[in-house]
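J.: please work out how this folds:
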Amino acid sequence: MVPSVHASGVTVFETLKAHCGKAFSGKIVRDTEQSETWSAAHLVLHVRDCSDTELRMPLHLSDNRSRILVLTKLNSGKMRFKHDHRHEDGSSDPVTMYGGDSLELNAPAQTFPVDEESVALFLANGLEASVQNVWHLQVGEGVLRYRLTRPSGRDFMMEFDLSTPVDVPPPAWDRKAGHN
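T.: As a prediction, this is how the structure comes out:
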């Protein structure tokens, strides 16, 4: 379960949209698998593209610019959270646009269980462990928390300090010619 925050009434979407164009440094605060790829990386989240219904936020792991987090408002008042993965040439990774829809209406903490489309994608690519993924986004006290959990005990969480912008990183790999 995502740690509680004060009920400010400010939503994840509104908070991140208010930071459009800015980038923020992050850190791993929990990783039950202790992944070297993640623990050694310099993390930067760039709140890059913002509309009234969608945010596109590249997540940089040092020089790896393959990940773009996509948060979309749905007509129901809930949110959709997807992971757009790209190769360095800008083409889509075979495992891309996975995620799910929120359980809660627009709130400071959102839970996104894996959707059926993503389950099929994971199974087709030999990623059976991912078929029970649950992602969590939470804002509060100047921090964005991104968390991935699984019933198996997998627990991974990053925190991004929204109070101190950093230099905007180089363009993510989705910005390569012909692949927008």
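J.: from now on I want contacts and neighbour counts done on CA atoms only, so please keep to that.
T.: Noted.
J.: flag every buried residue along the lengthiest helix in the chain.
T.: Using DSSP state H, we find that the single longest helix of the chain is helix 116-124. Using 16 or more other Cα atoms under 10 Å as the test for burial, helix 116-124 gives Ser118, Val119, Leu121, Phe122.
J.: what helix or strand does the residue sitting nearest the centre point of the chain sit in?
T.: The C-alpha lying nearest the average C-alpha coordinate of the chain belongs to Leu69 (Cα atoms, centre = their mean; 4.3 Å). Remark: Leu69 resides in strand 64-73, with elements defined by DSSP states H and E.
J.: so what touches that strand?
T.: 13, 53-60, 79-88, 171-174 (Cα atoms under 8 Å, 6 or more residues apart in numbering).
J.: show me what contacts the nearest residue to Leu105 once chain neighbours are set aside?
T.: Spatial nearest neighbour of Leu105, chain neighbours left out: Lys78 (4.6 Å); criterion: Cα to Cα, 6 or more residues apart in numbering. Listed by Cα under 8 Å, 6+ apart, the contact set of Lys78 reads Asp101, Ser102, Leu103, Glu104, Leu105, Asn106.
J.: which elements pack onto the longest helix of the chain?
T.: strand 98-101 (3 or more Cα pairs under 8 Å, 6 or more residues apart in numbering; DSSP states H and E).
J.: let's see this one next, to set against the first:
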Amino acid sequence: MKKILFALVLLGHLAIQAQEKTGAQQFWENLQKHCGQSFEGEIKEGAANDTFRDKKLVMHVRSCDKNTIKIPFFVGDDKSRTWVLSFDKDRIKLKHDHRHEDGTEDKVTQYGGTSPNSGSAGIQFFPADQETFNLIPNAATNVWWITIDETSFTYNLRRIGSDRLFTVKFDLTKTVATPAAPWGWKE
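T.: As a prediction, this is how the structure comes out:
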């Protein structure tokens, strides 16, 4: 009887702990489940962008530390883009790391924003921060958001007050071959 009572108390405690996780913590854990895996995507909005048209799009959840997740985003042979997510004080920050083929930083890099609240397990919003405004004044009204569920991951950009909208959706149900390292990465 004591063992059953102990097991029920333990299960109750675990259930309470699970309920106490914030949206940001749950989102982070959902993303970390895919560490080391690569997925193919397709443009859902903004397909007129010639940079992405008719190119194979692959994301690779390449690096997962306790507080940093790095996701290179390959557009055909272009390995210049990495989404860098950081977790701190129940907020998630998104930065865009852009590199040249020789590994040096592009002059337009490290833009993005920090979630204004904990968000939810399936979606996080990142309004443009001051660094973004200083670097790209026209991007002051950018809002990026990432969604994740059991079957898909989406990366989205909306420039408020304009027609600019970009969405790429990745199928999390099928992994693809892992690409070589993105530009600027040391193995």
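J.: still on that earlier bit, what subset of the contacts of strand 64-73 of structure 1 is buried?
T.: Buried, going by 16+ other Cα under 10 Å: 13, 54-60, 79-88, 172-174, out of these.
J.: please, which helix or strand holds the corresponding residue of structure 2 for Leu144 of structure 1?
T.: Taking TM-score structural alignment, the alignment pairs Leu144 of structure 1 with Phe153 from structure 2. Using DSSP H and E, Phe153 of structure 2 falls within strand 152-159.
J.: buried ones in the helix or strand just after that strand?
T.: Where DSSP H and E defines the elements, the next helix or strand beyond strand 152-159 of structure 2 is strand 165-175. Using 16+ other Cα under 10 Å as the test for burial, strand 165-175 of structure 2 gives Leu165, Phe166, Thr167, Val168, Lys169, Phe170, Asp171, Leu172.
J.: nearest to Asp50 of structure 2, of the residues you listed?
T.: Phe166 (12.6 Å; Cα to Cα).
J.: thought the closest one was touching Leu157?
T.: Yes. Counting by Cα atoms under 8 Å, Phe166 of structure 2 does reach Leu157; the two are 5.1 Å apart.
J.: residue range for the strand holding Leu69 of structure 1 in structure 2?
T.: Taking TM-score structural alignment, strand 64-73 of structure 1 hits residues 78-87 over in structure 2.
J.: just the ones of the buried ones among the contacts of strand 64-73 of structure 1 in helices?
T.: Per DSSP H, these map to helices at Phe13.
J.: how about a markdown table for the buried residues of helix 116-124 of structure 1, with distance to Thr96 of structure 1 added?
T.: Listed next are the buried residues of helix 116-124 of structure 1 as a markdown table, based on distance: Cα to Cα, whole Å:
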| residue | distance to Thr96 of structure 1 |
| --- | --- |
| Ser118 | 9 |
| Val119 | 12 |
| Leu121 | 8 |
| Phe122 | 10 |
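J.: what is the nearest of those to Leu137 of structure 1?
T.: Using Cα to Cα, the buried residues of helix 116-124 of structure 1 come closest to Leu137 of structure 1 at Ser118, 18.0 Å.
J.: now which residue in structure 2 aligns to the closest one?
T.: Using TM-score structural alignment, Ser118 of structure 1 pairs with Thr132 in structure 2.
J.: check contacts around its match.
T.: Gln110, Tyr111, Gly112, Gly113, Ala139, Ala140.
J.: distance check, the last one against Lys56 of structure 2.
T.: Right, the one you point to is Ala140 of structure 2. Ala140 of structure 2 sits 30 Å away from Lys56 of structure 2 when distances are taken as Cα to Cα, to the nearest Å.
J.: what's the answer for the first one, then?
T.: Counting by Cα to Cα, the gap from Gln110 of structure 2 to Lys56 of structure 2 is 24 Å.
J.: for these two, indicate the residue with more neighbours.
T.: Gln110 (19 against 14; other Cα atoms under 10 Å).
J.: what's the counterpart of that one in structure 1?
T.: Checking with TM-score structural alignment, Gln110 of structure 2 has Met97 as its match.
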